[in-house]
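Asks: Okay, structure incoming, though there's no sequence with it:
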């Protein structure tokens, strides 16, 4: 039984509504917070073990709305939400402020929830200038890195009914899935890793039916 990876696009942000790219690291709207309610109900029916989260505010707030501290949704309720900089939005050719994150210390101060693992955060994660690892032109390379992190994480869980959630962004999801799939705000879709030889450099993800997510027949 392969572990199911639920890919989630963040809920509606202020930038989604205003189309104002000059808003730095925007937060969710009230509607965005409401959009998370159905996902909260859906994931309450599953055995979620870990949540990987883009450190941008709209993704962090989406994760917190779906998995409030009092929900008890996690199998092991400590350090389950991992902030992974590689999951941040791609950004355009000229990266707008809305697609640039906030400094790690600021994030830690504002989102110091004890369930968050900040160990992957570095000061460089906000550097999206040309040539940097997080620059828009490196989105494909960054997506490959993120998939490998996820693949290595799920290996110990193979054969169980646990699942992992990834909260990220619309454009970046196309690189993560290596497809033209369009995720709407607060939409979740189930994936598994494709069977591969030991020398698996791409760690490809394959979408599965929500009814059959995690079913070994999808291998």
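Replies: Right, received. Where do you want to start? Since we're looking at a predicted model, the values are computed, not measured.
Asks: C-alpha from now on. contacts and neighbour counts both.
Replies: Will do.
Asks: For residue 26, list the residues it contacts.
Replies: Residue 26 sits next to 13-15, 57-58, 98 when contact means Cα atoms under 8 Å, 6 or more residues apart in numbering.
Asks: Now go through the residues you listed and say which are in helices.
Replies: Among the contacts of residue 26, DSSP state H puts 14-15, 57-58 in helices.
Asks: ok, the residues you listed vs residue 211, which is closest?
Replies: Set against residue 211, the nearest of the ones in helices among the contacts of residue 26 by Cα to Cα is residue 58 (28.3 Å).
Asks: Tell me how far the closest one lies from residue 219.
Replies: 33 Å (Cα to Cα, to the nearest Å).
Asks: Pull the number of nearby residues for residue 72.
Replies: By other Cα atoms under 10 Å, 11 other residues sit near residue 72.
Asks: And for the one 10 residues further on?
Replies: Number of residues near residue 82 (other Cα under 10 Å) recorded here: 20.
Asks: which helices and strands does the helix or strand hosting it pack with?
Replies: Residue 82 belongs to strand 81-83 when assigned by DSSP states H and E. In terms of contacts (3 or more Cα pairs under 8 Å, 6 or more residues apart in numbering; DSSP states H and E), strand 81-83 is packed against strand 47-53, strand 116-117.
Asks: Show residues contacting it.
Replies: In contact with strand 81-83 (Cα under 8 Å, 6+ apart) are residues 50-55, 115-121.
Asks: My read is that residue 129 contacts residue 137, right?
Replies: No: at 9.8 Å, residue 129 does not count as touching residue 137 under the criterion of Cα atoms under 8 Å.
Asks: the more surrounded of those two?
Replies: Neighbours were counted for residue 129 and for residue 137 using other Cα under 10 Å; residue 137 has more, 18 against 14.
Asks: also this one, for the comparison:
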């Protein structure tokens, strides 16, 4: 069975209250922490999670930790780490979306793997520029990395689950559905996807399709997928064979 990618929006953070975009790299609120704990209590694939990946911004790292590391037994906590990906950071240049320098992130080496984070990840230049064409390219690169990680566990023979914690706007580009009115994620909401072409090499073919279980969890069993989405899911289910 091909791996499943669960995409999570972070819990409520300080800048979400009153639209305070001037706050630098804000932390989760008390409500956000509660949302994380509730997610950790209800997420059904905790024991089969092979990778935990997050944007290096504070609110996403905290969400990953409080939802997916803190709830597990002490013996398992030492075996779990958060793989930080600068490609998953939020899109704007507002202070709330500018992260800490790599040297500071490296101080969290006990639970945060920053080996894939580039030194200029918080510069908002180059691949991290806050413009739509560049954001689309960055999302393609993020999907390619996630597909690489998914392939690394596809041959295990068991049902593998990868969790990705990111941000409201970036997620729209990650799932290639930039119309946020249709695809808005609530704080600590998760949806589940599979790669249409798990073993492809072209980053532009690393498309994601939402699973039936995730789709019906949101819309109910009486709603219909588009024919294209249905075909993509069939391809995704066959892509690991």
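Replies: Looks like it arrived, so ask away. The shown structure was predicted, so the numbers you read here are calculated from the model rather than taken from an experiment.
Asks: related to what we said a few turns ago, ok, and the contacts of residue 26 of structure 1 in structure 2?
Replies: Counting by both residues aligned by TM-score structural alignment, their matches' Cα atoms under 8 Å, the members of the contacts of residue 26 of structure 1 that carry over to structure 2 are 13-15, 57-58, 98.
Asks: Same list (those residues) but as TSV, adding distance to residue 149 of structure 1.
Replies: TSV is the format used below for those (distance: Cα to Cα, whole Å):
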residue	distance to residue 149 of structure 1
13	27
14	30
15	29
57	22
58	22
98	25
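Asks: so the aligned partner of residue 5 of structure 2 in structure 1 is in which element?
Replies: Per TM-score structural alignment, the equivalent position to residue 5 of structure 2 in structure 1 is residue 5. Assigned by DSSP H and E, residue 5 of structure 1 belongs to strand 4-9.
Asks: what does residue 157 of structure 2 give?
Replies: Going by DSSP H and E, residue 157 of structure 2 is not in any helix or strand.
Asks: these two touch, right, it and residue 1?
Replies: Yes: using Cα under 8 Å, residue 157 of structure 2 is in contact with residue 1, at 7.5 Å.
Asks: neighbour-wise, which of these two wins?
Replies: Shown here are residue 157 of structure 2 and residue 1; by other Cα under 10 Å, residue 1 has more neighbours (16 against 9).
Asks: quick one: the more buried one and residue 236 touch, right?
Replies: No: with contact defined as Cα under 8 Å, residue 1 of structure 2 does not reach residue 236; the gap is 9.6 Å.
Asks: Which residue in structure 2 aligns with residue 144 of structure 1?
Replies: Aligned by TM-score structural alignment, residue 144 of structure 1 pairs with residue 140 of structure 2.
Asks: Wasn't its match part of a helix?
Replies: Yes: looking at residue 140 of structure 2 with DSSP: H, G, I helix; E, B strand; the rest coil, it is inside a helix.
Asks: Helix, strand, or coil at the residue positioned nearest the centre of structure 1?
Replies: Centroid-nearest residue in structure 1: residue 167, 2.6 Å away (criterion: Cα atoms, centre = their mean). Following three-state DSSP, residue 167 of structure 1 is assigned to strand.
Asks: contacting residues around it?
Replies: So residue 167 of structure 1 contacts 7-10, 51-54, 59, 62-63 (Cα under 8 Å, 6+ apart).
Asks: and residue 35 of structure 1, what helix or strand is that in?
Replies: Per DSSP H and E: helix 30-43 holds residue 35 of structure 1.
Asks: Superposed on structure 2, what's the mean shift for that helix?
Replies: For helix 30-43 of structure 1, the mean distance to aligned residues of structure 2 following superposition is 1.1 Å (mean Cα distance after the TM-score superposition for structure 1).
Asks: now the angle from that helix to strand 4-9?
Replies: Interaxial angle, helix 30-43 of structure 1 versus strand 4-9 (axes from the mean of the first three to the mean of the last three Cα atoms, to 10 degrees): 170 degrees.
Asks: Against which helices or strands is helix 30-43 of structure 1 packed?
Replies: Packing contacts for helix 30-43 of structure 1, counted by 3+ Cα pairs under 8 Å, 6+ apart, involve helix 57-66.
Asks: how close does residue 16 of structure 1 sit to residue 174 of structure 1?
Replies: 18 Å.
Asks: Next, the contact list for the aligned partner of residue 169 of structure 1 in structure 2, please.
Replies: Taking TM-score structural alignment, the alignment pairs residue 169 of structure 1 with residue 167 from structure 2. Contact analysis of residue 167 of structure 2 by Cα under 8 Å, 6+ apart lists 9-10, 55, 60, 88-90.
Asks: Which ChimeraX command selects the buried ones in those residues?
Replies: The ChimeraX selection below is limited to those of the contacts of residue 167 of structure 2 classed as buried (16 or more other Cα atoms under 10 Å):
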select :9,10,55,60,88,89,90
